[in-house]
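>>> give the three-dimensional model of this entry:
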Amino acid sequence: MKSNFNQLAAQRRSIYALGKNVTATPEEIYQLVTTAVRNSPSAFNSQPVRAVVLFNQASNQVWEIVAEALAKVVTDPAAFEQTKQKIASFRAGIGTVLFLTDTASVHKLEEQFPAYADNFADWAEQAIGGSQQAVWTALAEQGIGASLQHYNPLIDDAIHQAFDLPADWQLRAEMPFGSIEGPAGDKEYLEEKQVFKLIK
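Now for the predicted structure:
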């Protein structure tokens, strides 16, 4: 069975060699991201996902914040040099998407539906995962490379302050993106029988 979706999903890979050779405008990419997030599912249609799309100096500032935060916790000079090189590869792209959860909406649902209260935080994580997958695949369809990074909560306070984000928006991940300047590495898969089961 042919599936365009599965072809696109396979095209979505972690790209670490990013560049600025992208013809799409910031406005076009912003529209791509917002549409992908809006069309992603969430429990009770709660729509707890928030996304901030940063370009130019704003995007660079994310990675400056990351570098400053890691400089305080990575004490080995050799390890920190590798860390700086990795961060430089993210800064080399044209932008960054910040993915956040609106915790106020999660708490509101916990109050409205107490029988399900223990689940809403998990369901919000599922929603943000779906949005990340959708955005990443949409970027890949346009020939734009990306990867998903998780420097939160180490950078949370500085990110909120730098971009004046609502206190209820909890940072969950950072997605640097740009032109694909080098291929993704080989992807290894677990054996099918370890992962799947067909019952007829």
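>>> C-alpha only now, for contacts and for neighbours.
Will do.
>>> which strand or helix spans Gln82?
helix 77-91 (DSSP states H and E).
>>> what is the subsequent helix or strand relative to that helix?
strand 95-102.
>>> neighbouring contacts of that following strand?
48-56, 59-60, 62, 124-125, 128, 132, 168-178 (Cα atoms under 8 Å, 6 or more residues apart in numbering).
>>> same thing but at 7 Å, please
Under the criterion Cα atoms under 7 Å, 6 or more residues apart in numbering, residues 48-56, 59, 168-178 lie in contact with strand 95-102.
>>> and the angle for the helix holding Gln82 with strand 95-102?
100 degrees (axes from the mean of the first three to the mean of the last three Cα atoms, to 10 degrees).
>>> what packs against helix 77-91?
Contact here means 3 or more Cα pairs under 7 Å, 6 or more residues apart in numbering; DSSP states H and E; on that basis helix 77-91 packs against helix 56-71.
>>> the helix it packs on - contacts with which helices or strands?
Using 3+ Cα pairs under 7 Å, 6+ apart: helix 56-71 touches helix 77-91, strand 95-102.
>>> tell me the gap between that helix and the middle of its chain.
16 Å (Cα atoms, centre = their mean, to the nearest Å).
>>> what of stretch 30-41?
On Cα atoms, centre = their mean, the centre of stretch 30-41 falls 13 Å from that of its chain.
>>> OK, contacts around the residue most central in space within the chain?
In the chain, the centroid-proximal residue (Cα atoms, centre = their mean) is Met175; its distance is 4.0 Å. If a contact means Cα under 7 Å, 6+ apart, then Met175 has 96-98, 146-149 as its contacts.
>>> alongside the first, I'd like the structure of this one:
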Amino acid sequence: MSSFVDALKARRSIYSLGNEVPLSEDELVSLVKEVVRESPTSFNSQTQRVVILFDDAHKKLWDFTEELLKPLTPEAAFPNTQAKLQSFAAGKGTILFFEDQDVVKHLQDQFELYADNFPIWSDQSSGLTQTNVWTALAQYEIGASLQHYNPVIDDKVAQEWNIPENWKLRAQLVFGSPQEEPGEKEYMADEDRFRVYK
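Okay, the predicted model is just below:
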């Protein structure tokens, strides 16, 4: 197999995290910037916006996520939710992925024929970027898992870190040192998933 496929195989959801990672914060920031720059976007629109939280800022995110979720979660289920959020807080950091809606709107106005597709393409670009960053971290044996607590946390995130109104939160990639091995990955049957014609 190619090293690219090996890299994809190394990217797994790791939920139990520590805060010891092999890269410095500056090296992590440089890596994320480079990967985001090289991730594709429709019309080279470069709609991705990223906020990287380390240490105290990272812990603050998961603390207020817990506070916001508590009244929305059935009481019997909350201990499991709380344990998961605390495992995230134990990590090194979180990468917040946003999409700039002003850019999307500008493209819709500029290219009316494709207007309905630009929000879709924006989300596709965001997903590509998230996976690319996640895979890059895995190459340094940094564990991560992709979370989606938006829109519950959107307003608080925007307030806490002065996020522009036109940035739409799409996902949170929490990362750190893996504290456990991921389970065996299951795959659906190829015949149910792929078709090839000649």
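>>> drop the TM-score for these two in here.
TM-score for the superposed chains, counting by TM-score structural alignment, normalised by the length of the second structure: 0.98, backed by 198 aligned residues with a Cα RMSD of 0.8 Å.
>>> of all the contacts of Met175 of the first structure, which comes closest to Ala78 of the first structure?
Gln149 (21.1 Å; Cα to Cα).
>>> whereabouts in the first structure does the longest strand along the second structure align?
Ordering each strand of the second structure by length in residues (DSSP state E) puts strand 167-178 first. Strand 167-178 of the second structure corresponds to residues 169-180 of the first structure when matched by TM-score structural alignment.
>>> so which bit of the second structure is stretch 90-100 of the first structure matched to?
Going by TM-score structural alignment: stretch 90-100 of the first structure matches residues 88-98.
>>> all strands for the second structure, in order.
Going by DSSP E, the second structure shows strands at 17-18, 48-54, 93-100, 143-147, 167-178.
>>> mind putting these into CSV with distance to Gln110 of the second structure?
Formatted as CSV, the strands of the second structure follow (distance: least, Cα to Cα, whole Å):
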stretch, distance to Gln110 of the second structure
strand 17-18, 44
strand 48-54, 19
strand 93-100, 16
strand 143-147, 33
strand 167-178, 20
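>>> what's the closest of the ones you listed to Lys185 of the second structure?
strand 143-147 (14.6 Å).
>>> tell me what angle the closest one forms with helix 78-89.
Using the same axes, to 10 degrees: strand 143-147 of the second structure against helix 78-89 is 130 degrees.
>>> mean distance of strand 143-147 of the second structure to its aligned residues in the first structure, please.
Here the mean offset of strand 143-147 of the second structure against the first structure after fitting is 0.3 Å, by mean Cα distance after the TM-score superposition for the first structure.
>>> neighbours of the aligned partner of Ile199 of the first structure in the second structure, just the number please.
Using TM-score structural alignment as the criterion, Ile199 of the first structure maps onto Tyr197 of the second structure. Other residues lying near Tyr197 of the second structure total 3 when counted by other Cα atoms under 10 Å.
>>> then Glu160 of the second structure?
Neighbours around Glu160 of the second structure, by other Cα under 10 Å: 11.
>>> so what's it up against?
Glu160 of the second structure sits in contact with no residue, where contact means Cα under 7 Å, 6+ apart.
>>> same check on Leu17 of the second structure?
87-88, 90-91, 143, 176-179.
>>> try 10 Å
86-93, 142-145, 174-180 (Cα atoms under 10 Å, 6 or more residues apart in numbering).
>>> then Glu81 of the first structure?
Applying Cα under 10 Å, 6+ apart, the residues near Glu81 of the first structure are 71, 74, 87.
>>> quick check: ChimeraX command selecting the buried ones in those residues.
If you want just the buried ones from the contacts of Glu81 of the first structure in ChimeraX, going by 16 or more other Cα atoms under 10 Å, the selection is:
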select :71,87
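>>> format the contacts of Glu81 of the first structure as CSV; extra columns: distance to Ala17 of the first structure.
CSV is the format used below for these (distance: Cα to Cα, whole Å):
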residue, distance to Ala17 of the first structure
Ala71, 23
Val74, 23
Ile87, 11
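>>> equivalent range in the second structure for stretch 122-138 of the first structure?
The aligned range for stretch 122-138 of the first structure is 120-136, by TM-score structural alignment.
>>> mean distance, the matching stretch to its aligned residues in the first structure?
Mean deviation for stretch 120-136 of the second structure: 0.3 Å (mean Cα distance after the TM-score superposition for the first structure).
>>> so how far is that stretch from its chain's centroid?
8 Å.
>>> buried set for that stretch?
Neighbour counts over stretch 120-136 of the second structure (16+ other Cα under 10 Å) mark 121-123, 125-136 as buried.
>>> between those residues, which sits nearest Pro40 of the second structure?
Out of those, the member with the shortest distance to Pro40 of the second structure (by Cα to Cα) is Ser125, at 6.4 Å.
>>> how many residues are close by Tyr15 of the second structure?
Neighbours of Tyr15 of the second structure (other Cα under 10 Å): 23.
>>> that one reaches Ile142, doesn't it?
No: Tyr15 of the second structure is not in contact with Ile142 according to Cα atoms under 10 Å; the separation is 11.6 Å.
>>> contact partners for Glu68 of the first structure?
Contacts of Glu68 of the first structure (Cα under 10 Å, 6+ apart): 84, 155, 158.
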